[in-house]
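>>> mind looking at a prediction? Sequence and model below.
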Amino acid sequence: MQYWLFKSEPSVWGWDDQVAKGEAGEEWDGVRNYQARNFMRDMSVGDRGFFYHSQKEKAVVGIVEVCKEAHPDSTTDDPRWECVDIKAIEPLKTAVTLETIKADPRLAEMSLVKSSRLSVQPVRAEEWQIICALGEIA
């Protein structure tokens, strides 16, 4: 299993929107960055991800799962763009803020710290465990 982070502006698509989609999940559409698209191409059904609220909140708020592998993005006719579908699994008991992540030396090399603008990014297994612990998820 691989781990990922999906960033979204909560005013556009937030955790509650993701939860409302239920088991069917929703396309992670609209990504127009080649590196982020390539990360989605590397995903497999069952991979887990953090759902991250960007903008003012700047925090990991939940855990999602890839429920459909990369396929054409339905929001464009341009064949270069693909996306995966994700479904909500569970909220973190305690949101883990970017400030907390940056303050933890164990997370200094995390993509979120190094490449904060990327909307889809990998998370190493060690980083996953640390953030789950900070978010009070077993």
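Structure's in. What do you need?

>>> make it CA atoms for all contacts and neighbour counts henceforth
Noted.

>>> and the longest helix anywhere in the chain, what's buried?
Counting by DSSP state H, the longest helix found in the chain is helix 125-134. Residues 127-128, 130-132, 134 are the ones in helix 125-134 that count as buried (16 or more other CA atoms under 10 Å).

>>> same thing with stretch 64-73?
Neighbour-count burial for stretch 64-73 [16+ other CA under 10 Å]: 64-70, 72-73.

>>> counting by contacts, list what the longest helix of the chain packs against.
strand 82-97 (3 or more CA pairs under 8 Å, 6 or more residues apart in numbering; DSSP states H and E).

>>> hold the first one in mind and look at this next one:
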Amino acid sequence: AGYVDPAEVPGIPTVSEPPGVVAYAPAATAPFAPSVVVVAATPAQAMILHEAALRAGVTPTTAPVSGRPGCAVLPLAMHQGQAVLSLGCAGNRMVTELADHELYMAVPGPAWPAVVEALDAVLDANQIMNQAYRERSAAVAPPASG
């Protein structure tokens, strides 16, 4: 169908060893230690997660972004040991019903607790900044014509 150029295939990230088991569960209640935690998020939510991952030392300022195939985000997060954003792909979006306004963030499982721990501070800082930006915007807004 021409969806993937054969020349692209060697560059698609893979896991080094086939997994013995693939299991899915909510991160907070998983009865196992996850290799990767995948979050479906809006860009605004992904921004907050990225900031928490940055604060936790799990991602660089310029986070890696993966496109097709969507599943490539798993080995990227596992092997790079850092959070990765994924735009998903046609197959993934169809099967998972990921909305057009959402994307994925994958965080290495061992780093997930540090990201969660950083979330409150990041949310607080963003609330403060949002208020400061609202005040600044109001101060420089042109007067209403009437």
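Right, received. Where do you want to start? Keep in mind that this is a model prediction, so the values were computed, not measured.

>>> next, the TM-score between them, please.
Remark: TM-score between the superposed chains equals 0.30 [TM-score structural alignment, normalised by the length of the first structure]; 66 aligned residues with a CA RMSD of 4.2 Å.

>>> if we can go back for a sec, can I get the buried residues of stretch 64-73 of the first structure in a markdown table with distance to residue 101 of the first structure and secondary structure?
Output for the buried residues of stretch 64-73 of the first structure, formatted as a markdown table (distance: CA to CA, whole Å; DSSP: H, G, I helix; E, B strand; the rest coil):
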| residue | distance to residue 101 of the first structure | secondary structure |
| --- | --- | --- |
| 64 | 19 | strand |
| 65 | 22 | strand |
| 66 | 24 | strand |
| 67 | 27 | strand |
| 68 | 29 | strand |
| 69 | 29 | strand |
| 70 | 29 | strand |
| 72 | 33 | strand |
| 73 | 31 | coil |
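
>>> for residue 54 of the second structure, give its distance to residue 93 of the second structure.
Separation of residue 54 of the second structure from residue 93 of the second structure (CA to CA, to the nearest Å): 27 Å.

>>> quick one: which of the two has more around it?
For residue 54 of the second structure versus residue 93, neighbours defined as other CA atoms under 10 Å are more numerous around residue 54 (20 against 16).

>>> which is the succeeding secondary structure element to the helix or strand that one falls within?
Using DSSP states H and E, residue 54 of the second structure maps to helix 43-55. The helix or strand immediately downstream of helix 43-55 of the second structure is strand 65-66, counting by DSSP H and E.

>>> any chance you could map the helices in the first structure?
Ranges of helices within the first structure are 15-20, 34-41, 98-103, 111-114, 125-134, based on DSSP H.
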